[in-house]
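Enquirer: Sharing a sequence plus its predicted fold:
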Amino acid sequence: MSNSSFFAGASGDFHTFQFRAMNTRIDMAFYCKSEQAARLEETAAHWFQNTEERFSRFREQSELSHLNRLAGERCMVSDAMMEVLRLADAYRELTGGAFDPLILNALHAAGYSESFELLKQHPDLAAAEPAKSVQGSTASMQLNPVMKSVQLPAQSGLDLGGIVKSWAVRRLAEHLRKELFIERGFVNAGGDLAAWGPRDEVADPWRIGIEHPWDTDADAGIIALVSGAAATSSKLGRKWAAAAGPMHHLIDPRTMRPSDSDVAQCTVTGKDVVACEVWAKAICILGLDDGLELFARKAEDCEALVFTQDRQSHLFASPESIGTRWQGVRYDHFREPARA
């Protein structure tokens, strides 16, 4: 999602701030008393910092790195790690394996073994070695929520980057709304966003610019939400050159290679930011027809704007959403969900 195009009208004190964490830009906006603003900013910054320290695969001392080093052994994990692993496992099943967190070896084989910031500064890190062949596995994590333990398949590794970012947005938004009683707010972590507003009155929506896949100076339209979520996944942002050719970060678990589907970018909107993030990624990996077919059957209360490699745009939404939820979106093809 565009970081520069959100707005909502309301009475009260309006505060915004931005910072970087988890290799992305975090944008926040909310209405609160002025004396609360600094404390809320500190709370948010600490939350994303702590999340990165626990879940980053690029930090040797993170809990995730520790878990990956012990693949094949049963390990005790924190409550937060168990929560995310259970989410990841549930979405692996729901998407038929299109979303799979056990892709670390494939990312390394494609050259994505350092943080993307380092790859941009030193592209030779990825290009130095030819991409290796990595075999997929039908094995999955063995989770024991009661014992708070997990066993990864031997010689495997987890990458939780995408789902952790959306989970962090969801958890922070819930904390601000339910525990700190912030009635209207907005959290956007590099395109994974959650917005909320008061339920007992008609409120102006948040208006979020949709990132244009081929024109960084323009939006592809606006998503208008009073309360809800959205996420964008793309093959165009995190890409690099390797000895075997162009690479990107969206690994197809069926091939353990960067996806070669006909989808370049997908934006999904719905009620839950984690669901939006997972489905946006799954559609990019599966491709337009297979992705939207699964999306129609499994993703409740979600809609999607898909851009294909031939620079065509496909809006998958109810007619009532055009001009209300989706504003100013130019699309070449329209599909109405035929959900039971």
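Expert: Structure received.
Enquirer: hey, let's count contacts and neighbours off CA atoms from now on
Expert: Noted.
Enquirer: Tell me where the chain has helices.
Expert: Under the criterion DSSP state H, the chain contains helices at 34-55, 63-69, 79-94, 104-109, 116-121, 124-127, 161-174, 273-286, 288-298.
Enquirer: These: which one's closest to Q327?
Expert: Nearest to Q327, of all these, is helix 273-286, at 18.5 Å by C-alpha to C-alpha.
Enquirer: The closest one relative to helix 161-174, how many degrees between them?
Expert: 160 degrees (axes from the mean of the first three to the mean of the last three C-alpha atoms, to 10 degrees).
Enquirer: So which elements touch helix 273-286?
Expert: Other elements packing on helix 273-286 under the criterion 3 or more C-alpha pairs under 8 Å, 6 or more residues apart in numbering; DSSP states H and E are helix 161-174, strand 192-196, strand 228-234, strand 251-252, strand 263-270, helix 288-298.
Enquirer: re the thing from before, now, of the helices of the chain, which is deepest in the fold?
Expert: For those, the largest average neighbour count (mean count of other C-alpha atoms under 10 Å) is found in helix 273-286, namely a mean of 28.
Enquirer: Now do that one: distance to the chain's middle.
Expert: Its chain's C-alpha centre and that of helix 273-286 lie 7 Å apart, by C-alpha atoms, centre = their mean, to the nearest Å.
Enquirer: second one coming, line it up with the first:
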Amino acid sequence: MTAAAEPVHTTTFSAMASKVTMRVVEGGPDSTAALAVAREVFARVEAACTRFDPDSPLMRANADRTAWHQVPEECYLAVAEAARAHQETGGLFDPRVLDTLVALGYDRTLPFRSGRVAVTGSGGPVTVPVTSWRPGFDPAHRSIRLGAARIDLGGIGKGLAVRLAAELLADAGGSHLIEAGGDCHVSGVGPDGDGWRIGVEDPAGGDQPVAVVRLRDTGCATSSLRVRSWLVDGRPVHHLIDPRTGRSAEGGLLSVTVLDPDPVRAEVWSKSLLIAGRGRIAALARQRRLPALWVDDQHRITASQQMQPYVIWEATDAG
């Protein structure tokens, strides 16, 4: 996703396996300091929620799931949001997919952007519990108890970092954009005074976006098969796991973009709609009144009725 013009204050860095860009237009004198503080948010969320550090608060809780664990606020919030999302989506969003990702060889940070990654792994499905996930929460002690299966907080953690950073930048004045590997939040009128123009990346790998949307004061998230896909023993897989099958989702969609004032909810529903698949996405988006745009495996681009007012340009097809 890209904005149309350069603002006054910009910072770019890497966090949570993504390039993060934060911009403030016509902010106050404390904009630079606010950007620095917002950057620290990503570091805290990553440290608390990463699955790639066995000593992180998340992985300590994963290691002993029947015990209570006192965790940093960022981890507590991420688990609470994941539990809420699991209920709201009827189980389409289910963080209990960590063992599946490990079985597929995604037990370390893979160099996806350097080319087609090939790993060795079991590649077989790992059963996700069909029961509703209800972890334990002790707000007085900021403690959690995860239950039967290990969880992954990668996507929802990034959405949470965007949300918390946006709350901090709201005090910097002017307009802002936060973009982190497909999850973003924008506020205000943007660099040109008529909203932020955000390009939706082509999941087929083209250099041009498949659509451009004009946004103010909202979150936007895209879930896509473009980047985090790899080969396991010669078989293509990707990181968006369908909890109903224990395999990479095979619903006929290449990417889904969702708008919501809360970037966490935008992240949750972009992933859930992609997992729901081509046959269900239109009805589910309509039922939930979600502004959504999707690209299917025939490279057709579709926007829900709620998304159409935001689309200012759309390609004839993707790729």
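Expert: Looks like it came in fine. Everything numeric here is computed off the predicted structure, so don't read it as measured data.
Enquirer: what's the TM-score here?
Expert: Once superposed, the chains reach a TM-score of 0.89 (TM-score structural alignment, normalised by the length of the second structure), with 313 aligned residues with a C-alpha RMSD of 2.4 Å.
Enquirer: rewinding a little: output the helices and strands packed on helix 273-286 of the first structure in CSV; the columns should cover distance to L305 of the first structure.
Expert: Listed next are those as CSV, based on distance: least, C-alpha to C-alpha, whole Å:
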stretch, distance to L305 of the first structure
helix 161-174, 19
strand 192-196, 15
strand 228-234, 9
strand 251-252, 20
strand 263-270, 5
helix 288-298, 10
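Enquirer: Nearest to Q36 of the first structure, out of the ones you listed?
Expert: The nearest among those, by C-alpha to C-alpha, is helix 161-174 at 15.6 Å.
Enquirer: Please tell me which residues of the second structure that closest one aligns onto.
Expert: The aligned range for helix 161-174 of the first structure in the second structure is 154-167, by TM-score structural alignment.
Enquirer: hang on, F334 of the first structure packs against Q312?
Expert: No - between F334 of the first structure and Q312 there is no contact under C-alpha atoms under 8 Å: 11.1 Å.
Enquirer: Grab the nearest non-local neighbour of the residue nearest the centre of the first structure.
Expert: By C-alpha atoms, centre = their mean, the first structure has its centre lying nearest to E277, at 3.8 Å. Once flanking residues are discounted, E277 of the first structure sits nearest to A231: 5.0 Å by C-alpha to C-alpha, 6 or more residues apart in numbering.
Enquirer: Now do the contacts for A83 of the second structure.
Expert: 133-135 (C-alpha atoms under 8 Å, 6 or more residues apart in numbering).
Enquirer: Closest one of these to P72 of the second structure?
Expert: P135 (16.3 Å).
Enquirer: Aligned counterpart of that closest one in the first structure, please.
Expert: Under the alignment (TM-score structural alignment), P135 of the second structure pairs with Q142 of the first structure.
Enquirer: what does Y76 of the second structure give?
Expert: In the first structure, Y76 of the second structure lines up with M82, judged by TM-score structural alignment.
Enquirer: if I look at that match, how far off is K165 of the first structure?
Expert: M82 of the first structure sits 15 Å away from K165 of the first structure, taking C-alpha to C-alpha, to the nearest Å as the criterion.
Enquirer: can you check Q121 of the first structure too?
Expert: From Q121 of the first structure to K165 of the first structure the distance is 23 Å (C-alpha to C-alpha).
Enquirer: and if you look at P246 of the first structure?
Expert: 25 Å.
Enquirer: for F58 of the first structure, same thing?
Expert: As judged by C-alpha to C-alpha, F58 of the first structure and K165 of the first structure stand 15 Å apart.
Enquirer: Stretch 16-31 of the first structure aligns to what range in the second structure?
Expert: Using TM-score structural alignment, stretch 16-31 of the first structure pairs with 10-25 in the second structure.
Enquirer: Now that stretch: buried residues?
Expert: 10, 15-16, 20-25 (16 or more other C-alpha atoms under 10 Å).
Enquirer: Which members of those define the maximum pairwise distance?
Expert: M16 and V25 (24.9 Å).
Enquirer: What residues does the alignment partner in the second structure of T267 of the first structure make contact with?
Expert: Under the alignment (TM-score structural alignment), T267 of the first structure pairs with T257 of the second structure. Residues counted as contacts of T257 of the second structure (C-alpha under 8 Å, 6+ apart) are 200, 220-223, 270, 292-294.
Enquirer: From A36 of the second structure, how far out is T257 of the second structure?
Expert: Taken as C-alpha to C-alpha, the span from T257 of the second structure to A36 of the second structure is 28 Å.
Enquirer: Quick check: the aligned residue in the first structure for R214 of the second structure vs M81 of the first structure, distance?
Expert: Aligned by TM-score structural alignment, R214 of the second structure pairs with A224 of the first structure. From A224 of the first structure over to M81 of the first structure the distance is 33 Å, taken as C-alpha to C-alpha.
Enquirer: Same check on H314 of the first structure?
Expert: In terms of C-alpha to C-alpha, H314 of the first structure sits 36 Å off from M81 of the first structure.
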